[in-house]
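**Q** show me how the following folds:
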Amino acid sequence: MFTGIVESVGTVTAVTDSGAQSQISISSPGFGDDLEYGESIAVNGVCLTVAKHSGDTWIADVMKVTRATTTLADVKVGDRVNLERAMRADGRLGGHMMQGHVDGVAELVARDSQPDWDDLSFRLPAEVLRYVVRKGSIALNGVSLTVAELEGDIATVSLIPTTLAETVFGDARVGDRANVEVDVIGKYVERMMEARA
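**A** Take a look at the predicted model:
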């Protein structure tokens, strides 16, 4: 489980394709000096497993289906990515409960900079819209955010300077894609209601 509170921004140092899967290498100085083989890391909101670790760099395998359904297909050397280690059972839940299982990919369609925050508007894929509500939680590239406005398929989030400085959203441009994870509780409720019907 993750909380959507980004701990660090890493840099992609290598992407290696090997048929059905690829490997991504990420440099993250000062992040997880005690990383262990097999532990889970959310990379732009995608739960990946540490396959190798050496110094400030670690490697994760990325399956074909993950590349096909997330923005990790777009990642190239030099890209910056949001990083979060799995939540500790004795830690604070600063954002909201997340699994690192991406539900779809959104597109940034507008960015409005204000003196003290930026409004970012994303076009959401149709399959996630029923789980998104105004003032509800949403994860975009692994960041726990609140939906400030929802009009049709456009969800707007307001980002404070800290979020802009500490995540990849500081550099986000119109046209960029973002991984979307909706609130898992809503999906479970829907499933239970379907079973009762």
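
**Q** when you work out contacts or count neighbours from here on, use the C-alpha atoms and nothing else.
**A** Will do.

**Q** measure stretch 97-108 end to end?
**A** End-to-end distance for stretch 97-108: 23 Å, by Cα to Cα, to the nearest Å.

**Q** let me see the contact set for Val62.
**A** Residues counted as contacts of Val62 (Cα atoms under 8 Å, 6 or more residues apart in numbering) are 21-24, 48.

**Q** hmm, who's touching the regular element (helix or strand) spanning Val189?
**A** Counting by DSSP states H and E, the element that carries Val189 is helix 184-196. Helix 184-196 has contacts (Cα under 8 Å, 6+ apart) with 97-98, 131.

**Q** can you tell me which of the contacts of Val62 are in strands?
**A** Residues of those located in strands (DSSP state E): 21-24, 48.

**Q** of those residues, buried ones?
**A** Neighbour-count burial (16 or more other Cα atoms under 10 Å) applied to those gives 22-24, 48.

**Q** this one next, for a side-by-side:
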Amino acid sequence: MFTGIVEERGRIVDVHLDGSDAGTAPGSARLTVHGPKVTSDVGHGDSIAVSGVCLTVVERDGDTFTVDVMAETLRRTTVGALAAGDEVNLERSVTPTTRLGGHIVQGHVDGTGTVVRRTEHPAYDEIRIRTSAELGRYLAAKGSVAVDGISLTVIDVVDLDGGSSDEGAEFGIGIIPETRTATTLGAARAGTVVNLEVDVMAKYAERLLTAGTRKRETA
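**A** The predicted model follows:
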């Protein structure tokens, strides 16, 4: 589990893709990441969020760590598009004494979104992100969302074309100067694809509210 408070920007050192699924997509990957702060006290089997994706450390060598990535993660997140030299947001998993400065982030990315507009202000930047209707239904104004592993507050949500599956949804977030400097969102512009993790409580609430309906429909 994580808090969405990024500890440092890391850098991809190496990407190795293994095999393919039906000859169309990598079956798995191994990433080596440079991150002096997060590697200072991690070992084999520990979890690190890499731009919001919870990954398990399989090797550590000085200031770098290596993780394995399976096909589902490559398909659902931006990890499959990473290349050597790319920057990523890094956060170690929480401990019982960690301050919960953001919100509960599992590192289980639900899907991606695309930055459609960025408006810069002296004290903050407003970023608009478009995503699918499937994810948009879990977003709420003043609720929480993790964008590339960063805990952020949703400014507003707009269901495009009434929330149809074709058009999706658009939402706004704001980042302060500290977030500009400390995370990869500082360089995000229109067209940038980002990982999104919605609030897990919203998914559980939907599951509980629709369970009875599904039972009646199948009876």
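
**Q** show me where the first structure has strands.
**A** Remark: strands assigned in the first structure by DSSP E are 8-18, 21-27, 40-43, 46-54, 57-63, 80-85, 104-113, 118-123, 137-140, 143-151, 154-159, 177-181.

**Q** got TSV for those, with distance to Gly91 of the first structure too?
**A** Listed next are those as TSV, based on distance: least, Cα to Cα, whole Å:
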stretch	distance to Gly91 of the first structure
strand 8-18	17
strand 21-27	25
strand 40-43	16
strand 46-54	19
strand 57-63	24
strand 80-85	12
strand 104-113	28
strand 118-123	29
strand 137-140	19
strand 143-151	16
strand 154-159	24
strand 177-181	21
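
**Q** ok, which of these comes nearest Asp34 of the first structure?
**A** Among the strands of the first structure, the nearest to Asp34 of the first structure by Cα to Cα is strand 46-54 (9.5 Å).

**Q** buried residues in that closest one?
**A** If you call a residue buried by 16+ other Cα under 10 Å, then strand 46-54 of the first structure has these buried ones: 46-51, 53.

**Q** what range in the second structure matches it?
**A** Using TM-score structural alignment, the residues of the second structure aligned to strand 46-54 of the first structure are 53-61.

**Q** and the corresponding residue of the first structure for Asn195 of the second structure, how many residues sit next to it?
**A** Under the alignment (TM-score structural alignment), Asn195 of the second structure pairs with Asn179 of the first structure. Neighbour count of Asn179 of the first structure, defined by other Cα atoms under 10 Å: 26.

**Q** ok, now which ones touch Asn179 of the first structure?
**A** Per Cα under 8 Å, 6+ apart, neighbours of Asn179 of the first structure: 44-46, 70-71, 102-106, 139-142.

**Q** one more: Gly100 of the first structure?
**A** Contacts for Gly100 of the first structure (Cα under 8 Å, 6+ apart) come out as 1-2, 42, 45-47, 142, 181.

**Q** that one pairs with which position in the second structure?
**A** Superposed on the second structure with TM-score structural alignment, Gly100 of the first structure falls opposite Gly107.

**Q** distance of that match from Glu170 of the second structure?
**A** To Glu170 of the second structure, Gly107 of the second structure is 22 Å away according to Cα to Cα.

**Q** please apply the same query to Ile127 of the second structure.
**A** 10 Å.

**Q** cool, Ala202 of the second structure as well?
**A** Ala202 of the second structure is 18 Å from Glu170 of the second structure, where distance means Cα to Cα.

**Q** the two: which is more packed in?
**A** Counted by other Cα under 10 Å, Ala202 of the second structure and Glu170 do not tie: Glu170 has more neighbours, with 23 against 14.
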